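Peer 1: pasting the structure only:
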């Protein structure tokens, strides 16, 4: 006879609560990695206005720079959001809601990191090698990140479901 508290078919002998705790900890670890990357990019961006060459940026480059700063701030907020939600839901027996919402938030944050990486790379290439190089680098990086962050996980999911 099976235990109703144990999640069936997941290959682990853990209760639903244990599974939610494990899933939450895994999400927190992923968010820590994301946070470090965003902090590095944001720190880089925040130092740029204090460089002497910053005054030489044209309107497009300034716009791209400011867009990247906003993306960095919003992505940071997204990465912090699950922690805020956790504080609000703490001890309310809503771990499943917390894990589900944090999963969705983390996916959006990954998109923010991808866009921030594309924007920052495009800006650096634009400033150092010209507009065409910046647009090309941004476009290529966007395509690569779409493949790596969207297509590859979808394909792996399909393969896992078939196997």
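Peer 2: Done, it's in. Quick caveat, the model's predicted, so the values are computed rather than measured.
Peer 1: only C-alpha atoms for contact and neighbour calcs from this point on.
Peer 2: Fine.
Peer 1: Can you tell me the SS state at the residue positioned nearest the centre of the chain?
Peer 2: The residue lying closest to the centre of the chain (C-alpha atoms, centre = their mean) is residue 110, at 2.1 Å. Put simply, residue 110 is helix when judged by DSSP: H, G, I helix; E, B strand; the rest coil.
Peer 1: Relative to residue 87, how far out is it?
Peer 2: Separation of residue 110 from residue 87 (C-alpha to C-alpha, to the nearest Å): 22 Å.
Peer 1: And residue 158, by the same measure?
Peer 2: Computed as C-alpha to C-alpha, the residue 158 to residue 87 distance reads 35 Å.
Peer 1: show me the residues around residue 17 that make contact.
Peer 2: The contact partners of residue 17, by C-alpha atoms under 8 Å, 6 or more residues apart in numbering, come to residue 95.
Peer 1: Next secondary structure after the regular element (helix or strand) spanning it?
Peer 2: Assessed by DSSP states H and E, residue 17 sits inside helix 16-47. Using DSSP H and E, the helix or strand that follows helix 16-47 in sequence is helix 59-89.
Peer 1: distance between that next one and the chain's centre?
Peer 2: Relative to the chain's own centre, helix 59-89 is displaced by 10 Å; criterion: C-alpha atoms, centre = their mean, to the nearest Å.
Peer 1: okay, pairing it with this:
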């Protein structure tokens, strides 16, 4: 047997031993080749934090663009011609937009202040609540912005009807649909996803 053949045979034996050891570890963990390994509590918290960060990036982009537009409106020549109702709607919209921005950026501030304090589960729970609050404020900001714009473009009654329809659509997409999916999953026979133990 040549040196090349001996080297190849040695590598083959080594690979078989490594695969056998991996299969043995997987068997002890109770996870088959097609099964997902159950995540630890720490991994679950880290995963949920990363998910919140991704969601926050999407929401922050929308609210920042909208808030920038709202701030610029006050410096346009047409702003002086707005009536009392439109000015009230504008002020309310700006306040809602600022509040939404605060809620959606708050998880970053909380994480920075509590980083290294071994409170990641608490940070994730608080960030989740702030995200939900921020989404409600963002929806209200969008609705008031539409009312402000449409009130100038179309008759008052039509503007209010259109805004009401849009807000109903937001409620269906953002809140009713997720709640319906959660209840449907809970009624499904067999072991369902179940509640997340870190959810408050």
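Peer 2: Good, I have the coordinates. What you are looking at is a predicted structure, and each value in this text was computed from that prediction instead of being measured.
Peer 1: distance between stretch 89-108 of structure 1 and the chain's centre?
Peer 2: A distance of 16 Å separates the C-alpha centroid of stretch 89-108 of structure 1 from that of its chain, computed with C-alpha atoms, centre = their mean.
Peer 1: and what of stretch 154-173 of structure 2?
Peer 2: So, by C-alpha atoms, centre = their mean, the centroid of stretch 154-173 of structure 2 is 25 Å from its chain's centroid.
Peer 1: Please apply the same query to stretch 137-150 of structure 1.
Peer 2: Its chain's average C-alpha position is 14 Å from that of stretch 137-150 of structure 1, according to C-alpha atoms, centre = their mean.
Peer 1: In structure 2, which residues correspond to that stretch?
Peer 2: With TM-score structural alignment applied, stretch 137-150 of structure 1 matches the range 162-175 in structure 2.
Peer 1: Could you list the residues in contact with that stretch?
Peer 2: 139, 143, 146, 147.
Peer 1: Could you do stretch 92-105 of structure 2 as well?
Peer 2: Stretch 92-105 of structure 2 is touched from outside by 56, 59-60, 63-64, 66-67, 70-71, 130-131, 133-138, 140-141, 144-145, with contacts defined as C-alpha under 8 Å, 6+ apart.
Peer 1: Would you indicate which residues of that stretch are buried?
Peer 2: Applying a neighbour-count criterion of 16 or more other C-alpha atoms under 10 Å, one finds 92, 93, 94, 96, 97, 98, 99, 100, 101, 103, 104, 105 buried in stretch 92-105 of structure 2.
Peer 1: sec struct for the aligned residue in structure 2 for residue 14 of structure 1, please.
Peer 2: Under the alignment (TM-score structural alignment), residue 14 of structure 1 maps onto residue 39 of structure 2. At residue 39 of structure 2, secondary structure determined by three-state DSSP is coil.
Peer 1: from the contacts of stretch 162-175 of structure 2, which ones fall inside helices?
Peer 2: The members of these that map onto helices under DSSP state H are 139, 143, 146, 147.
Peer 1: just these now: which is nearest residue 178 of structure 2?
Peer 2: Residue 178 of structure 2 has its nearest neighbour among these in residue 139, at 15.8 Å by C-alpha to C-alpha.
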